[in-house]
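In: next come a sequence and a model predicted from it.
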Amino acid sequence: MADSSNIFVVFDGDCGICSASAGYIERNKMNENLLTVPSFDFDLPKYGINPEIALMTVIFIDEASGNVYYRTRAVMEICKHLSQPFRIFGYMLANNIFDTIFNPIYNFIARNRASISTKLGLNACKIPH
């Protein structure tokens, strides 16, 4: 019997890059149980997640396993549920070595997402500059 537990991708719904990424995930997901939810519409305390953290990073929550991932690791876990070629990258790169190398890049983008969103013509983030 297939597991019907949900997998949540929690993102900052006020961020242009985050919202555009969530739209891409919805269009390319291979698993109907993968749900994208803005952090302001999600019960963060239920999963022990600080709301301030949810404004700074994407969060991947797998209800079946109880695993919660942040930043680069969350992105790779999401990729495992997308169409190719992202799926194979997710399986190859969801590890601590990759996280250590790419989390600084993720952090840079997260810190600068308001200006990046504006430059890309996306809705500007409501986060302070």
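Out: Alright, I've got the coordinates. In this text, all values refer to a predicted model and were calculated from it rather than measured experimentally.
In: drop to CA atoms for contacts and neighbour counts, all remaining ones
Out: Fine.
In: quick one, what contacts residue 19?
Out: The contact partners of residue 19, taken as C-alpha atoms under 8 Å, 6 or more residues apart in numbering, are 11, 12, 13.
In: okay, these in TSV with secondary structure, neighbour count and distance to residue 57 next?
Out: Listed next are the contacts of residue 19 as TSV, based on DSSP: H, G, I helix; E, B strand; the rest coil; neighbours: other C-alpha atoms under 10 Å; distance: C-alpha to C-alpha, whole Å:
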residue	secondary structure	neighbour count	distance to residue 57
11	strand	26	7
12	coil	25	8
13	coil	20	11
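In: would you confirm that residue 81 contacts residue 87?
Out: Yes - Residue 81 is within contact range of residue 87, at 6.2 Å (criterion: C-alpha atoms under 8 Å).
In: how about the helices in the chain?
Out: For the chain, the helices defined by DSSP state H occupy 16-28, 51-54, 71-79, 86-93, 96-111, 113-119.
In: okay, one more to line up with it:
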Amino acid sequence: MRTRPVLIFDGDCGFCTTSVGVAQRLVRPRCDAVAWQRADLASLGVTAERAHHEVLWVTPTGRVYGGAQAVAKILLSAGGVWSVVGAVLSLPPLRWAARAVYRLVADNRGRLPGGTAACAVPGAKPHGT
């Protein structure tokens, strides 16, 4: 049984990998971070499709949070001022805004610094449409 949450991210995406590295250095979330390509997804209760679509936070009890909710959980786990930011991002209407911003970033991660063609999310609308 796991005793720490697991942060699942897209290890093939340079933007995602860099973002997780920065978060680990600056925010210091209390979790184990693993690229979904190297994770035992079945034991974590997630699919490859979902893991490719968004960052995931899996609690030790198996509850899965995705996207902006996962980011809020990352911040909450860090404690201090970060947990205040995570708590605020969990409350409506900021939760709704965070979800929209997260989706915008995730759908365009291939265009962001460090992003590559491998970062493109299947089904995302092309820029400008």
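Out: Yep, it's here. The structure presented is a predicted model; accordingly, all values stated were derived computationally and were not measured.
In: need the TM-score between these chains.
Out: Aligned and superposed, the two chains score 0.78 in TM-score terms (TM-score structural alignment, normalised by the length of structure 1); 119 aligned residues with a C-alpha RMSD of 2.2 Å.
In: still on that earlier bit, in terms of packing, which of residue 81 and residue 87 of structure 1 has more residues around it?
Out: Taking neighbours as other C-alpha atoms under 10 Å, residue 81 of structure 1 and residue 87 compare with residue 81 leading, 22 against 18.
In: report the contact partners of whichever residue in structure 2 pairs up with that one.
Out: Using TM-score structural alignment, the partner of residue 81 of structure 1 in structure 2 is residue 77. By C-alpha under 8 Å, 6+ apart, residue 77 of structure 2 lies in contact with 29, 30, 31, 83.
In: ranking by neighbours, what's the top pick from these?
Out: If you count neighbours using other C-alpha under 10 Å, the busiest of the contacts of residue 77 of structure 2 is residue 29, which has 22 neighbours.
In: with adjacent residues omitted, what lies nearest to it?
Out: Counting by C-alpha to C-alpha, 6 or more residues apart in numbering, the nearest residue to residue 29 of structure 2 once its immediate chain neighbours are dropped is residue 78, at 4.3 Å.
In: so that neighbour is in contact with residue 25, correct?
Out: No - assessed by C-alpha under 8 Å, residue 78 of structure 2 is found out of contact with residue 25, at 11.2 Å.
In: re the thing from before, let me know the closest of the contacts of residue 19 of structure 1 to residue 71 of structure 1.
Out: Ranked by distance to residue 71 of structure 1 (C-alpha to C-alpha), these are led by residue 11 at 10.6 Å.
In: quick one: map that closest one onto structure 2.
Out: If you follow residue 11 of structure 1 across to structure 2 using TM-score structural alignment, you land on residue 9.
In: if I look at that match, how far off is residue 91 of structure 2?
Out: 24 Å (C-alpha to C-alpha, to the nearest Å).
In: residues in contact with residue 2 of structure 2?
Out: Taking C-alpha under 8 Å, 6+ apart, one finds 60, 61 in contact with residue 2 of structure 2.
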